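Trainee: Here's a sequence, model it:
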Amino acid sequence: MAQYPPPNEPFPQHQYPPSPQQPYQYGAQPQPYYPPQQGQPQWNLQPPPPQNNQQYFAPQGQPTLPSYDGSINPDTGLPSKFNPKPKYNDLWAFVLFLVQLAGFVVLSYFAIRNVIDHRNSNGGRAGGGPLLGFFTTSGLITLFISIAVGAIFSVAYYFLTQAFPRQVIKVTFALSIILYLAVALYYLYLRIWFAGIIGLIFGVLYATMWFYWKSRIPFASVMLSTVTAISKEYPATFALAFLGLFLQIAYSIYFMTVIAGTYDLYYDPVTRSAPAKLQVLIVFCFFSFYWTSQVLANIVHTTVCGVYATYYFMKGSPQGMTKSPTIESLKRSCTTSIGSICFGSLIIAVIQTLRAIANMARGDSDGIMAFIACLIDCILACIQGIAEFINKYAFAQVAIYGKPYIQAAKDTWTILQDRGVEQIINDNLIGNVWSMAAILGGVLSGLASYLYMRIAEPSFNSGGQFTYIIVIMGFVMGLQIVFTVGTVIDSGVATTFVCLAEDPAALARTKPELFEQIRLTWPEVVQGVRY
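Mentor: The predicted structure follows:
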């Protein structure tokens, strides 16, 4: 058998030394050992002295980890890279947010007073009719059943994803394909050809993706199992998520009341038209609602990201975990990071407002103008999807490193360029798990509400006239509860991905077993993103 390189012959110029442009890859086949040039150590290991006609191989399993200095901030006792000296960023956005919120509150005073005056002029009746009976004992029981079913399903599904992450990912992926195709066939059956063809195309594309994405399932499974296990240690993140959901619901009710009062206050009953003042106020109300809703949701997201980042950098480190990571992360989100949160939320709110205007124009127009408005709405929807995807990871950067929003967005774009395919596939696989769970949870909650009304026959629904409405409400409640639990998991996955992209060495030093699990499913993790 021929020896390579041949004994007693000089190494060919193109083979010695090994090319530095070809870094060591995990899982690669053993390569012949070449004596290094002086001053080029191989993983700090000294090679054995060469013997005649003997081959040597590069040492296996010793990665060259990216540098992480591990320095400590003397003011906080925390890692400097994770928790830099507190600094307020993008304060102008926070000031602007407070100004628009104050304007909405002032408008709401006049709008709600108009609603109250209208109610008093009708003898204390708000015009709700029999639907107000929903707030009787039977109606509240129906609502409680919907919430309870959604909560029980969320807990059961949460533990299921932790115990069998790979199987859950595969099953929900298959269910997504079936759902796409079922909706497409339904639309084709109704002869709504455009919607049916679009659904069919998406179903076929999603089925095709299975063959390209199935190799990424092991990494997504490790991420899903790890994040759910971490979240169990910090249940306060779920309490915060549900608090955010409650505030969103309360603010939505408040917004609808203001819209109704504003419309009634400025609508011209003589010409039966909305004057320019009313149109401007309605647009402002929608803008304020979108911005405030985005800020509330992103405060929760950024806070949860901060908790996972604290775990990533500090769990297993010499200084250990902080006493109350959720409270401390919430404090950062509401103080030093609030300007950046308002800035990123403003971008989405502007896009959502433009979409609302396009939808109103589409409803008021015919023919070519309606088509143009529809086209604009589609373009804005695509832009919104991209912006929301970037924002999710940008706010993780804000939570981890305290960056201003623009810097966080730029660094997110760098990660996308370096790890974009892996990031998108991982996000899609895990996000799909909770999207399908939310739909299933909503169906179960709606079904539970329907069964209760059929069995108990509450008086407010004696004729069955509100069955459809109550079932829809039950579906929405179950959907939102499961989505709320999924929000915590989604934020944890985004944070862990950003930390792995920027500082894989930190995980290798504090949690080597977890790092090895991730390395086996995603070998490229040892190479951090370079800016």
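Trainee: all contacts plus neighbour counts: C-alpha atoms, from now on.
Mentor: Will do.
Trainee: What distance do you get for the nearest residue to F134 once chain neighbours are set aside to M473?
Mentor: Leaving out its chain neighbours, the residue that sits closest to F134 by C-alpha to C-alpha, 6 or more residues apart in numbering is F460, at 6.3 Å. Counting by C-alpha to C-alpha, to the nearest Å, the gap from F460 to M473 is 15 Å.
Trainee: element containing W413, please.
Mentor: helix 405-456 (DSSP states H and E).
Trainee: which helices and strands sit right next to that helix?
Mentor: Using 3 or more C-alpha pairs under 8 Å, 6 or more residues apart in numbering; DSSP states H and E, the elements in contact with helix 405-456 are helix 137-163, helix 165-189, helix 217-233, helix 338-364, helix 368-401, helix 467-502.
Trainee: Output those helices as CSV; include the columns mean neighbour count.
Mentor: Below are the helices and strands packed on helix 405-456 laid out as CSV (neighbours: other C-alpha atoms under 10 Å):
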stretch, mean neighbour count
helix 137-163, 19
helix 165-189, 18
helix 217-233, 20
helix 338-364, 20
helix 368-401, 19
helix 467-502, 23
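Trainee: Make a markdown table from those and add distance to M453 to it.
Mentor: Shown next, in a markdown table, are those (distance: least, C-alpha to C-alpha, whole Å):
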| stretch | distance to M453 |
| --- | --- |
| helix 137-163 | 8 |
| helix 165-189 | 28 |
| helix 217-233 | 36 |
| helix 338-364 | 36 |
| helix 368-401 | 38 |
| helix 467-502 | 8 |
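Trainee: re the thing from before, from what I see, the residue nearest to F134 and F135 are in contact.
Mentor: No: the pair F460 / F135 is not scored as a contact, 9.2 Å apart, by C-alpha atoms under 8 Å.
Trainee: to compare against the first, here's another:
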Amino acid sequence: MNATPEYKDVWATVLYVICSLAYIYAIYRGFPAFLSNNSFAPSNFYSNNSGPATLIAAIYPILVFIASSTLLGLLWFLLMQSYPRQMIKLSYWSWCGLAIVAGVLFLIGGSIAPGVIFIVFGLLYAWAYVAIRSKIPFASVMLELAASITRQFPAMIFSGFVGMIISIIYQIVWFITLYGLIILILQNYPPINQPDGTQVMNPHATGYMIASFVTLLFMLFWTHEIIKNTIHVTCAGLYATVYFTGTQEGDSLRFIVPVTNPTAKAARRALTTSFGSICFGSLLIAILDLLRYLARSSKSGAARDGNFMLMLICCCLECLLTCIRDILEYFNLYAFTQVAMYGKDYCDAGKSTMALIKDRGLQAVINDNLIHNVITIGGVIVGLIGAALGFLIIYLDGNDFAYNSSTIATYCVLGFVVNINCFYVMMSVIISGVATTFVCIAEDPGTMQRLKPELFERMAESWPGINWGIHQPVSM
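Mentor: Modelled structure (predicted):
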């Protein structure tokens, strides 16, 4: 890790600051227009049918969902740490079973093609177990290690929740700003009266609304990626600090780290010297997200107009952009790990990531797949429990209005979404930890052999390839 890190990719930071200043100006214009609209006046919010009591009634279910997902997430951490191999095997076969069950249900419902696809997928996934089962011991040690370090340094989870809160607030502000700008545009460019008495949208208003929406949508995508990747770089920096400086306490998975507040220092690096690289990599994802959204919107418009050729072209373009986006997102996971470990700029980190993928990419993909299975099945379980809690809240409310189907569905969906999002925020530190530890081992296994000999022996038993390059200089 660099002793005196330098600011990298400063141009990307400057570009994001400029865009953010323009966004702040949009907030300055949009918020007053939104608040002045009669539908959102404060007096309407505190009317007889609203007020503090109703506000509390609306908030407390969300607090229940957050509390339940946090407790379930901690329980999942304990299970992953105590029974990593069993959790990996259980989650793997659970996905096989779910795919086959879904296929059978589709066939019973008369949907032949989806049913056959799901059943074939489930059977192929089960058959693939023969090829990947030798990788399970290594993935088990990695999962146990990541869960143990996360328990020892819970500030990483806190940083994830802070990022989630900032993201939620940003989305709320984004919606208010967009709504306010639309109001302003319609006030400045009212509809045009036609000779027959009808009104049509002012073309200037249409153009300005589209431009405002696309611009704000791009900022939403970019900022969301920056928040997510900043959390990853923070967690990766902490895991790298533990790897390169931490010594193992006996045969336990607790480590003595000669660095005070390592999570805070990792966050400071992510928000300063490495922030430009984060903005650079996040910018690429944001551009692909915007192009994919435009392709999807064009496809929907072509479908409404009956233009099937254009719809087909947009559908293919959307599929291509989605594939490129998913590949780049997986690539960024390891590129930002390089940024956190060595303070590299994004391009240098990308070159190192390409070399890593070329050398040990298959091992990384299999390892990530096995561990992602555990996290994903946990997210589904926690989400379903959240939906059940939503139904329970409605059931215990006791008011007649609460028993209509739309209210029940709203609370169930809200419980599922809030629970699964909170759970994935907690589990994102595991994903960061596994990726970072894998990169550290792949590039410098000698450090683990020197500082953590007991852990190194466990790793070597499950992955003989860990010994490659111990006596070779580390590529920095």
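Trainee: Superposed, what's their TM-score?
Mentor: Once superposed, the chains reach a TM-score of 0.88 (TM-score structural alignment, normalised by the length of the second structure), with 450 aligned residues with a C-alpha RMSD of 2.6 Å.
Trainee: returning to that earlier point: the helix holding W413 of the first structure against the second structure, how far on average?
Mentor: The superposed helix 405-456 of the first structure is, by mean C-alpha distance after the TM-score superposition for the first structure, a mean 0.8 Å from where its aligned residues fall in the second structure.
Trainee: Now do the end-to-end distance for stretch 363-374 of the first structure.
Mentor: Stretch 363-374 of the first structure end-to-end distance (C-alpha to C-alpha) = 10 Å.
Trainee: Which residues does it contact?
Mentor: Contacts to stretch 363-374 of the first structure, defined as C-alpha atoms under 8 Å, 6 or more residues apart in numbering, come from residues A358, N359, A361, R362.
Trainee: which element follows the helix or strand in which T241 of the second structure is found toward the C-terminus?
Mentor: T241 of the second structure belongs to helix 203-245 when assigned by DSSP H and E. Next helix or strand after helix 203-245 of the second structure toward the C-terminus (DSSP H and E): strand 247-248.
Trainee: related to what we said a few turns ago, which one of F460 and F135 of the first structure has more residues nearby?
Mentor: F460 (18 against 13; other C-alpha atoms under 10 Å).
Trainee: Helix, strand, or coil at that one?
Mentor: The assignment at F460 of the first structure comes out as helix when based on DSSP: H, G, I helix; E, B strand; the rest coil.
Trainee: any idea how far it is from T484 of the first structure?
Mentor: 30 Å.
Trainee: corresponding residue for M80 of the second structure in the first structure?
Mentor: Residue correspondence to the first structure (TM-score structural alignment): M80 of the second structure is matched to T161.
Trainee: Ignoring the adjacent residues along the chain, who's closest to its match?
Mentor: Per C-alpha to C-alpha, 6+ apart, closest to T161 of the first structure is V168, 6.2 Å.
Trainee: these two touch, right, that neighbour and V433?
Mentor: Yes: contact criterion C-alpha under 8 Å: V168 of the first structure and V433 qualify, at 7.1 Å.
Trainee: Where does stretch 426-443 of the first structure end up in the second structure?
Mentor: Aligned using TM-score structural alignment, stretch 426-443 of the first structure spans residues 367-384 in the second structure.
Trainee: Spatially central residue for the second structure, please.
Mentor: Nearest to the mean C-alpha position of the second structure, by C-alpha atoms, centre = their mean, lies K228 at 6.2 Å.
Trainee: And that residue, what's its match in the first structure?
Mentor: Aligned by TM-score structural alignment, K228 of the second structure pairs with A297 of the first structure.
Trainee: give the contact list for the residue nearest to that match when sequence neighbours are not counted.
Mentor: Sequence neighbours aside, G244 is the residue nearest to A297 of the first structure in space, at 6.6 Å (criterion: C-alpha to C-alpha, 6+ apart). For G244 of the first structure, the contacting residues are L296, A297, V300, by C-alpha under 8 Å, 6+ apart.
Trainee: what about the nearest residue to the last one once chain neighbours are set aside, how many residues close to it?
Mentor: To tie it back to what came earlier, the one meant is V300 of the first structure. Leaving aside its chain neighbours, V300 of the first structure sits nearest to A241 (6.2 Å; criterion: C-alpha to C-alpha, 6+ apart). Residues lying near A241 of the first structure (other C-alpha under 10 Å) number 24.
Trainee: quick one: L98 of the second structure and I385 of the second structure, what's the gap?
Mentor: With C-alpha to C-alpha as the criterion, L98 of the second structure and I385 of the second structure are 18 Å apart.
Trainee: what's around A448 of the first structure, how many residues?
Mentor: By other C-alpha under 10 Å, neighbour count at A448 of the first structure equals 23.
Trainee: list the contacts for it?
Mentor: I145, S146, V149, G474.
Trainee: Which contacts among these does the second structure share?
Mentor: Using both residues aligned by TM-score structural alignment, their matches' C-alpha atoms under 8 Å, the second structure keeps these contacts from the contacts of A448 of the first structure: S146, G474.
Trainee: State the pair within the contacts of A448 of the first structure that is farthest apart.
Mentor: Set against one another by C-alpha to C-alpha, the contacts of A448 of the first structure have their most distant pair in V149 and G474, with a gap of 9.5 Å.
Trainee: picking that back up, possible to save the contacts of G244 of the first structure as JSON lines with distance to D411 of the first structure?
Mentor: Shown next, in JSON lines, are the contacts of G244 of the first structure (distance: C-alpha to C-alpha, whole Å):
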{"residue": "L296", "distance to D411 of the first structure": "24"}
{"residue": "A297", "distance to D411 of the first structure": "22"}
{"residue": "V300", "distance to D411 of the first structure": "21"}
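Trainee: Nearest to I197 of the first structure among these?
Mentor: Closest approach between those and I197 of the first structure, by C-alpha to C-alpha: A297, at 34.3 Å.
Trainee: What separation is there between that closest one and V304 of the first structure?
Mentor: According to C-alpha to C-alpha, A297 of the first structure stands 11 Å off from V304 of the first structure.
Trainee: again, but for Q294 of the first structure
Mentor: Relative to V304 of the first structure, and taking C-alpha to C-alpha, Q294 of the first structure is found at 15 Å.
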